[in-house]
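[1] Got a predicted model here, sequence first, then my questions.
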Amino acid sequence: MALRDRLRRLVQKPGSVDLAPFRAIVDEAGRREDRVRALTDAGLTAEAAALRERDDPAGLCAAGREAARRALGERPYDVQLVGTLALLSGHVAEMATGEGKTLAGALAAAGHALRGRRVHVLSVNDYLARRDAGWMGPLYELLGVSVGWVGQASTPAERRAAYRADVTYAPVSEVGFDLLRDRLATAPGDLVLPEPSVALVDEADSVLVDEAMVPLVLAGAAGDDEADPRYAGLVRRLRPGLHYDTDDEARNVQLTPAGAREVERALGVDLYAAEHLGVLTAVNLALHAEVLLHRDVDYIVRDGAVKLISEARGRVALLQRWPDGLQAAVEAKEALAASPSGEILDSVTVQELIGRYPVRCGMTGTAMAVAGQLTEFYSLEIAVVPPNRPCVRADEPDRLYATSADKEVAIVEEITAAHAAGRPVLVGTGDVAESERLGRRLARAGLGHVVLNAKNDAAEAAIIAEAGGPGAITVSTQMAGRGTDIRLGGGPATAVAGDPPGTSPADAGTTARELVAAAGGLLVIGTGRYHSSRLDDQLRGRSGRQGDPGGSVFFTSLQDDLVTRYAPGERSDAAAGADGRVEDRGAHWIVGHAQRVAEGVDLELHRNTWRYNHLIGLQRRDVLAERDAVLRGDRGDRVMAEDVPGRHAELTAVAGAEAVAEAARQVVLYELDRHWAEHLAYLADLREGIHLRSLGRGLDPLIEFNRDAVPAGKRLLADARASAAAAFGGLTATAGGIDLDAAGLKRPSATWTYLVHDNPFGSLDERTLRGLISLFKPARRPR
């Protein structure tokens, strides 16, 4: 036994879960397969129903495998069942692209449901939630498990019905928005979201790490936050170096003395006078929008609106916007109408949302790179599930060039050679602008191609379906979370491992597949390293699915944004070849060093943001506990009877106890919600300003934040109760009831939800943390 354990540790990835117990269960399921296959459909459903009474993972695997075979035409591989068992055990299953995560996740969701738990399968967008719920529907039906899905356009009634199902597919943002709306409900019947039980997260690393601290916001109407177009026109005329300077990372910009004088001359104001603080803020926002935010890199303009681009996915970040002032400044820059803005009524981060679920699990193709964060923030371990067939993809070493121009020439040459050989090529670029620039180069070279980016992501499925065809050239921004596979030879894509039902070697697509395989399979080209090695691996993993031949290579340069931003002090004196290529090991080390620094800074930012949000979460928990007692019970009525007994008695004598109890509920709920919204605004201002105080005195910003935030949180409930008592004391009653409108308890006339995109320049604490770059000193560069 000891020898076997030592051997297992040698071949198992460090830090990953031992798969041996799962494999033993799968073996047992295999021994039951013939018996289960002999059952009728009704008998199979009854077999699954019996699992509600006993914990039998082998029985689940056997029944689930047979149900998938009958309902979907797919017999899950053993490794898919291993992934299912990992999810049932509360782990993150790392499964390569094309290995059938969708089916493994569905079987796990059914297993959790058969254990009596309500399961939310959280995806990254509406499309995947709707697709997977419909795709896996026949499987769930055969196992006797109900399924529903929620999308952005779902009505409250449709949401309630979907959440009543055993398994509900939904974008993580929609679940968060439903939670926020429920927190403002004024009657128990208005609630939509049930108590959390199991969260099964698709693309777990993207959701749980990349988007962990993205706030989901519920806002109330307060008019448009328009930016004066004069400021946009003014900063457009300013000259870099003379009127403003940017930092080495191009993440901050500030007026020079000459710039300040030019602005003051144009506006006719003393820019730094206290009474003109608003003008100074507006000018700075306009300057940030003009200089640091770039169209087709940070955002696109579509349908007369600014659409933000997700850095992690290279697609439009649905429902996301920057903080109101910056959003308005970008809209003014582009001469667009201002979008609505208003008071934030409540917010929740993705990390806080997921943390509500007692049971958490997930699946992705790249988890081990963030295993530490998944353990630190979610107490999740990784189960690395091997592929069904060994990966034979050939991953070449990076090709490094001295300049970006040399790199782009080499990329086009590589694509041209692969295309001439009939080999399909997938090119992963960093942003929309780069994808279109490369597209223009390919067009000049006479190469037919398709560009997939945030501007045409609606056509994604059709583009991906043909990306594996002979000689196809597809240029795409980030491939993470696209939910579809690239099949050699082209054809409809699917996320389930194995060929679709009805295919055979004689099918028409076989010839094309053989041609592509003979040419070497899909070639993946990266136009530069991403800020995270996970994103590199996600792009690389699009080739070599299910043992297919394939290859990958990344082209980098010493002028790439990754290098200039995260290793600005590193220089290489190595000579470049005639084509600009650099072979020096030390130069290659610089690129890897820059990526490691970027990953380290991102982790520290995550930790730092979590420390602030943890306190806010604790304060929110106390408020919500009080609110729930008022909403669902008689606490509001009892509190008002204690605080204003005379008025309570008078109102009861006139309007009756029931009407008074309802009035007390509405008054207390209103004041709790109002005080919480004001508290959130106070904390936001406190966090942004605390650094001006702490940095000047050499104090810890977090300690200084807590010094003010903790007492304010402790006063909140008492202040809300006092306000409620005052408002209740002013109520008037008639025999017909109590007039709440006269008391001024007016909630916002409209509410809406959105995600606050990370401020691209960061709050002051984040800007301070960027000093970490200088702390990531190189150990010793290879020569």
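    Nice, thanks for sending it over. Numbers count the residues shown, from 1 in each chain.

[2] C-alpha only now, for contacts and for neighbours.
    OK.

[3] ok, and what's touching the host helix or strand of residue 361?
    Element membership for residue 361 (DSSP states H and E) is strand 359-364. The contact list for strand 359-364 (CA atoms under 8 Å, 6 or more residues apart in numbering) reads 87-96, 101, 105, 197-205, 354, 380.

[4] cool, and stretch 483-491?
    Contacts for stretch 483-491 (CA under 8 Å, 6+ apart): 97-98, 128, 461, 464-470, 493-495, 509-517, 521-522, 542-543, 548.

[5] Among these, name the buried ones.
    By neighbour count, with 16 or more other CA atoms under 10 Å, those hold 97-98, 128, 461, 464-470, 493-495, 509-510, 512-513, 515-517, 521-522, 542-543, 548 as buried.

[6] Kindly spell out which helices and strands sit in contact with the longest helix along the chain.
    Determined from DSSP state H, the single longest helix within the chain is helix 585-632. Other elements packing on helix 585-632 under the criterion 3 or more CA pairs under 8 Å, 6 or more residues apart in numbering; DSSP states H and E are helix 561-566, helix 657-697, helix 701-729, helix 764-769.

[7] Quick check: which of the ones you listed is nearest to residue 343?
    Closest approach to residue 343 among the helices and strands packed on helix 585-632 (CA to CA): helix 657-697, 7.6 Å.

[8] Use this one as the comparison:
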Amino acid sequence: MVSLGGIARKIFGSSNDRRIKATRSRVEAINALESEMQGLSDEALKARTDEFRQQLADGASVDDLLVPAFATVREAAKRVLGLRPFDVQLVGGMVLHGGNIAEMRTGEGKTLVATLPVYLNALEGKGVHVVTVNDYLARRDSEWMGRVYKFLGLTTGVIVHGMTDDQRRAAYAADVTYATNNELGFDYLRDNMKYERAQMVQRGHNYAIVDEVDSILVDEARTPLIISGPLEDRSEMYNTVDAFILKLEPADYEIDEKQRTATFTEEGTEKLENLLREAGHLKGESLYDVENVAIVHHVNNALKAHRLFQRDKDYIVRNGEIVIIDEFTGRMMPGRRYSEGLHQALEAKEHVQIQPENQTLASVTFQNYFRMYKKLAGMTGTASTEAEEFGNIYGLEVTEVPTNLPVIRQDEDDEVYRTVEEKYRAIVREIREANSKGQPTLVGTTSIEKSEQLAERLRKDGFHDFEVLNARHHEREAAIVAQAGKPGAITIATNMAGRGTDIQLGGNADMRIAEELGDMPAGPEREAKEKAIREDVARLKEKALAAGGLYVLATERHESRRIDNQLRGRSGRQGDPGRSKFFLSLQDDLMRIFGSERMDGMLQKLGLKEDEAIIHPWINKALEKAQKKVEARNFDIRKNLLKFDDVQNDQRKVVFEQRLELMDGENLSETIAEMREGVIEELVTKHIPENAYSEQWDAVGLKEGVRQFLNLDLPIEDWVKEEGIAEEDIRERITERANATAAERAERFGPEVMAYVERSVILQTLDHLWREHLVNLDHLRSVVGFRGYAQRDPLQEYKGEGFELFQAMLGNLRQAVTAQLMRVELVREAAEAPPPEAPTTFGQHIDATTGEDDFGDVAVAVMQDSRVVAPEERDPQRPETWGKVGRNEACPCGSGKKYKHCHGAFA
């Protein structure tokens, strides 16, 4: 029986079909302008940019300019790049301009598609960000597509790791800026640690197009960016605990691979307690006594490091360092570190040098960062499976853009073997058969370890001419991918997500020319050689086409359907033939976790012989269901992370907006006065309860509070004894004396110095308290989950207590700022010290990258340790040369005072 929805789709088409149909009239209008555009000179075509800008200034909207602007870019791309966007690429551009996700198959030219909406939106002059998954693609695309923008009179910038603030500022000031998601997020956090507007690098969040949007907004959305600074060294404890884990047996712990958790059994806990007691590390009787919280953290991390994290799959050891492997792309992530002590536990496990732990200084999730953009769009080959998440979290609609030519790739049913050994034998047979007829083969694996095992196996079976593409060889990535379509080529690749380079049948002519001709000067000889290479590539393409196109042979199913679809999508680009097939065994992770034991018993009963495979569409459906379960669980993790982060995000926005107001404020004396009055109000309310008799007033406590926070010695005990005195009178007297003292101080220092001092004190105090607040929120987050056992909603508890902590932080801010500003000597010394720039203590912690949480879900950016500089290398006139200065050291400026009483007065 056909459903009503099915009937409606047949008559009216699906919602996706209707969205595509709605773009048809504008595509025809753009095509109608093509002959007019062709007739324009280069200068006249470039002049259209100024015409469009004038129209916008006269009140037109960017939507009004879509048709002529797209026609202009199409003609410019044809002249500059030799590429003419197809009609379906115009459709993709319209989807992106509308602030949605364009799902376009591999090879359909997403990089070129982005130029259309990027140019149109850049005309407003507010900046457009194009977000890529790595620095290589940011550089490549900015240079490649930047030629089109330059031709049309727009400027292009690129942000990559290792750039200075001045370089970043210039790149953000350009009309179009290419950058990775990490660099954008970290620049946002770093900007909110600066002390002057002029030091900030970003200029707002107007419009962003996210390339490989599923990878960035879904896969990496479980990993908040965190800027952090080092804590004290505890490497000895990690080594001690690591040695204890080696003494445990399987009965001492329980592992849940599905949830990625490791817990101790009662026997294991008892054994650990004895070991820790003997080593003198256990306080009290039980491991779970409150004073042993840190020890519990260490032993849990050590167990995870040994039982949940595998070398060469989750990380590799290179040059004495633990380098994380991205589970989605298979790439190394140098500089990234797991947080909460897990990375240190792995360093202890592998016996490499243990780096210090870190404290959070600032953090943001990708969800909350990218939701700041006024308009957000994305493009990828695989977004449909996550359409619900894109809609719920980002308000983005996924539109499948038709391919320019029909896809004729054959996607064959999976072959399932009983054992891994049988599966690999079948894979080698299949590779041999494809290779013998000259068919290029891309072999997909899920980890470095498996790719290298397969490579070793192929060598033993007589194969020598093949490439291995994984994190160990990422430097050659583009070159390997570019030539993977040559006839008979065999390429073993780990997770082909977001490689950004097409596999072209016959090979990539441009890459070959760049590689083989190198720096050969232009001239007849080079032209002849270029022609010969292009002819050779065309001949090889015909040969590869005759052999059936690219064969994608996958050795395992990934837990996400998208990753499988990305691998499949490498074949059959631009109407080329191709085929794909997955080879599985009941011992594969996904099969094993989702109950392959029952199936194994059933297959044995059915008499499945060795080296025989079971092939049936039902198997594919069952696997898809298992993958959907994993995807749903991962979505829940991200949704939950976001709900908790939204609490912090609301507070973050308040603090960051407050910082901007403080930086922009010419005169903060009003703000400071309000803070001072707030402190006085709190002191009086605390020590003079409402409706209490004067005998019940705490005059001594109030006097002490006034001395502590206002640096005033007032005769409050005498005031209290006066007949008929009211609480209001005492408040007014304290306020009057405090305001008079502050005014006298301001007059003595002069308005400029006072304004600088006030801004410095309030910003640095706010930052210090915000960091402490982040630590408190982390601690609250780690314990609030247990409230569920008491039938209380952990999220509501977190919201309520998080708000109370935030209110307390604001109270502490008022008190700390008032107390510092009322102590004139400290402020004056610092104000007179050269030079008046942002405190260097923060600048030393800004080289940040990301890593992941010990639950495998949350990333942390670890900062380089503060530089330790020898006293003789410090220039007294240049604080940036001082490095880390101890609080009690003599100040390097030569004043003779301790650092904490001189340049470190505000730190």
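    Cool, got the structure. Predicted model, so just to flag it, every value in this text is computed and none were measured.

[9] what's the TM-score here?
    Here the TM-score for the pair of chains, by TM-score structural alignment, normalised by the length of structure 1, is 0.90; 748 aligned residues with a CA RMSD of 2.6 Å.

[10] tell me, how many neighbours does the closest residue to residue 747 of structure 1 other than its chain neighbours end up with?
    Leaving aside its chain neighbours, residue 747 of structure 1 sits nearest to residue 670 (7.8 Å; criterion: CA to CA, 6 or more residues apart in numbering). Applying other CA atoms under 10 Å, we find 22 residues neighbouring residue 670 of structure 1.

[11] Quick one: map residue 670 of structure 1 onto structure 2.
    Counting by TM-score structural alignment, residue 670 of structure 1 lines up with residue 764 in structure 2.

[12] re the thing from before, quick check: strands, which of the buried ones among the contacts of stretch 483-491 of structure 1 are part of them?
    residue 522 (DSSP state E).

[13] thinking again about what came up before, give me the subset of the contacts of strand 359-364 of structure 1 that lies in helices.
    87-88, 101, 105, 204-205, 354.

[14] Take the residues you listed and write them to TSV, including distance to residue 502 of structure 1 and neighbour count.
    As requested, these are exported to TSV (distance: CA to CA, whole Å; neighbours: other CA atoms under 10 Å):
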residue	distance to residue 502 of structure 1	neighbour count
87	30	27
88	31	24
101	21	27
105	23	28
204	32	25
205	34	26
354	39	25
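
[15] Find the pair from those residues with maximum spatial separation.
    101 and 354 (20.0 Å).

[16] give the contact list for the residue most central in space within structure 2.
    The centroid of structure 2 falls nearest to residue 182 when counting by CA atoms, centre = their mean (4.7 Å). For residue 182 of structure 2, the contacting residues are 225, 849-850, by CA under 8 Å, 6+ apart.

[17] got it, and residue 675 of structure 1?
    The contact partners of residue 675 of structure 1, by CA under 8 Å, 6+ apart, come to 716, 719-720.

[18] most packed of the helices and strands packed on helix 585-632 of structure 1?
    For these, the largest average neighbour count (mean count of other CA atoms under 10 Å) is found in helix 561-566, namely a mean of 22.

[19] post-alignment, it versus structure 2, mean distance?
    Here the mean offset of helix 561-566 of structure 1 against structure 2 after fitting is 2.6 Å, by mean CA distance after the TM-score superposition for structure 1.

[20] That helix packs against which elements?
    Counting by 3+ CA pairs under 8 Å, 6+ apart, helix 561-566 of structure 1 packs on helix 585-632.

[21] starting at the chain centroid, how far to the helix it packs on?
    Taking CA atoms, centre = their mean, to the nearest Å, one finds the center of helix 585-632 of structure 1 at 13 Å from the center of the full chain.

[22] what about it, how far off from structure 2?
    Averaged out, helix 585-632 of structure 1 is 1.7 Å away (mean CA distance after the TM-score superposition for structure 1).

[23] do you know how far residue 412 of structure 1 is from residue 450 of structure 1?
    14 Å (CA to CA, to the nearest Å).

[24] same deal with residue 66 of structure 1?
    Using CA to CA, residue 66 of structure 1 is found at 40 Å from residue 450 of structure 1.

[25] the more surrounded of these two?
    Counted by other CA under 10 Å, residue 66 of structure 1 and residue 450 do not tie: residue 66 has more neighbours, with 27 against 17.

[26] What does that one correspond to in structure 2?
    Aligned partner of residue 66 of structure 1 by TM-score structural alignment: residue 75.

[27] looking at structure 2, where would I find the counterpart of stretch 161-168 of structure 1?
    Here stretch 161-168 of structure 1 aligns to structure 2 at residues 170-177, judged by TM-score structural alignment.

[28] next one: stretch 453-471 of structure 1
    Stretch 453-471 of structure 1 maps onto residues 470-488 of structure 2, going by TM-score structural alignment.

[29] corresponding residue for residue 422 of structure 1 in structure 2?
    In structure 2, residue 422 of structure 1 lands on residue 438 (TM-score structural alignment).

[30] doesn't that match fall inside a helix?
    No. Residue 438 of structure 2 sits outside any helix when classified using DSSP: H, G, I helix; E, B strand; the rest coil, being coil.
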